[in-house]
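In: Build me a model from this:
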Amino acid sequence: MIRSVLAYVVLGVVGLVVALVGATAYRSIPPFGVALCIVLMLSATVFARAWKDWSGIGVFAGVWAVATYVLSMEGPGGSLLIATDSLGYAWLIGGTTAVIVVCLIPRHVLFGRVDVATA
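Out: All right, here's what the predicted structure looks like:
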């Protein structure tokens, strides 16, 4: 029980870290920064699905989406972390697409085939 709760907490923290790293690093070395951030998003989403399947993706992507939404809002001084330009949209759309792509990967690719005779 406690291990399962801890696993979801870890996936939430990973979602938050990916959102923070992506929001601050996507503008570095254009366009390679946004590409590397999307690769980070892909690998973290695969990790979440491989560890806790659909519920893991739900926790990870939910925390990522909320954190990314908060980071895309204007700060008190009018500053933005995720700007409304081509790189900002590439990060938002690319991160969302990464989650969708991982959801479309067949289960046996991540988990392997289970032989009914030995299971």
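In: all contacts plus neighbour counts: C-alpha atoms, from now on.
Out: OK.
In: Quick check: which element contains residue 13?
Out: Using DSSP states H and E, residue 13 falls within helix 2-25.
In: That helix - contacts with which helices or strands?
Out: Where contact means 3 or more Cα pairs under 8 Å, 6 or more residues apart in numbering; DSSP states H and E, helix 2-25 is packed against helix 32-71.
In: What angle do helix 2-25 and the helix it packs on make with each other?
Out: Computed by axes from the mean of the first three to the mean of the last three Cα atoms, to 10 degrees, the angle separating helix 32-71 from helix 2-25 equals 110 degrees.
In: Give the buried residues for the helix or strand just after helix 32-71.
Out: Using DSSP H and E, the helix or strand that follows helix 32-71 towards the C-terminus is helix 86-104. Using 16 or more other Cα atoms under 10 Å as the test for burial, helix 86-104 gives 87-88, 90-92, 94-99, 102-103.
In: Which residue lies nearest the spatial centre of this structure?
Out: residue 41 (4.3 Å; Cα atoms, centre = their mean).
In: Am I right that that residue is in contact with residue 97?
Out: No: using Cα atoms under 8 Å, residue 41 makes no contact with residue 97, being 9.5 Å away.
In: what about the residue lying closest to residue 65 once chain neighbours are set aside, neighbour count?
Out: What sits nearest to residue 65 in space, not counting adjacent residues and going by Cα to Cα, 6 or more residues apart in numbering, is residue 19, at 7.8 Å. Residue 19 has 25 neighbouring residues, counting by other Cα atoms under 10 Å.
In: run this one through as well so I can compare:
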Amino acid sequence: MMRRALGLGGLLVMGAAIAAIGTLSHRTYPFYGVIAVVVMTFTGALFARAWHDWAGLALYSGAWAIVVFLLAQAGPGGSVLIVEDALGYTYLLGSAAAIVLVSFTPSFLIKGREHVA
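Out: Next up, the predicted model:
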């Protein structure tokens, strides 16, 4: 029981970390940075679903969504980290689509046929 709780907690931290890294670095190299961040989000979601199935994916994506929401707010001086332009929308929609894609992927493609009940 403790092992599962620690694993789920790790996925929660991983979702928050990937969201923070992605939000802070998606503009580093225009479009290459966005592609790298979307791939990182997809890989994290795939790992979460493979490790702890739906509970893991739910915690990962929930933490990702909360951190991105908080970091997308305007700062005290009015500055924003996710600008409403092509890069910002590509990051938000691409990462969200990556998580949705993982949720629609059949379990046997993620875990193999011998591990699916």
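In: contacting residues for residue 61 of the first structure?
Out: By Cα atoms under 8 Å, 6 or more residues apart in numbering, the contact set of residue 61 of the first structure is 15, 45, 99.
In: Distance to residue 30 of the first structure for the residues you listed - can I get that in a markdown table?
Out: Listed next are those as a markdown table, based on distance: Cα to Cα, whole Å:
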| residue | distance to residue 30 of the first structure |
| --- | --- |
| 15 | 23 |
| 45 | 23 |
| 99 | 22 |
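In: Closest to residue 68 of the first structure out of the residues you listed?
Out: The shortest gap between residue 68 of the first structure and any of these belongs to residue 15, at 9.6 Å (Cα to Cα).
In: thought the closest one was touching residue 57?
Out: No: Residue 15 of the first structure lies out of contact with residue 57 (Cα under 8 Å); the separation is 9.5 Å.
In: got a list of what the residue nearest to residue 65 of the first structure touches?
Out: With Cα under 8 Å, 6+ apart, residue 19 of the first structure has these contacts: 64, 65, 67, 68.
In: and the residue opposite the second one in the second structure once aligned, how many neighbours?
Out: I take that to be residue 65 of the first structure. Aligned by TM-score structural alignment, residue 65 of the first structure pairs with residue 65 of the second structure. Counted with other Cα under 10 Å, the neighbours of residue 65 of the second structure add up to 18.
In: And residue 65 of the second structure, how far from residue 20 of the second structure?
Out: Going from residue 65 of the second structure to residue 20 of the second structure by Cα to Cα, to the nearest Å gives 10 Å.
In: Quickly list what's touching both of the two.
Out: In contact with both residue 65 of the second structure and residue 20: no residue, using Cα under 8 Å, 6+ apart.
In: And the residue nearest to the centre of the first structure, what's its match in the second structure?
Out: Under TM-score structural alignment, residue 41 of the first structure pairs with residue 41 in the second structure.
In: Contact partners for that match?
Out: 18, 19, 95, 98, 99.
In: before we move on, what about residue 50 of the second structure?
Out: 110, 111.
In: how about the nearest residue to residue 91 of the second structure, chain neighbours excluded?
Out: Residue 91 of the second structure sits nearest to residue 34 (Cα to Cα, 6+ apart), 5.7 Å away.
In: I figured that neighbour hits residue 23, correct?
Out: No: Residue 34 of the second structure lies out of contact with residue 23 (Cα under 8 Å); the separation is 9.5 Å.
In: neighbour count winner among the two?
Out: residue 34 (25 against 22).
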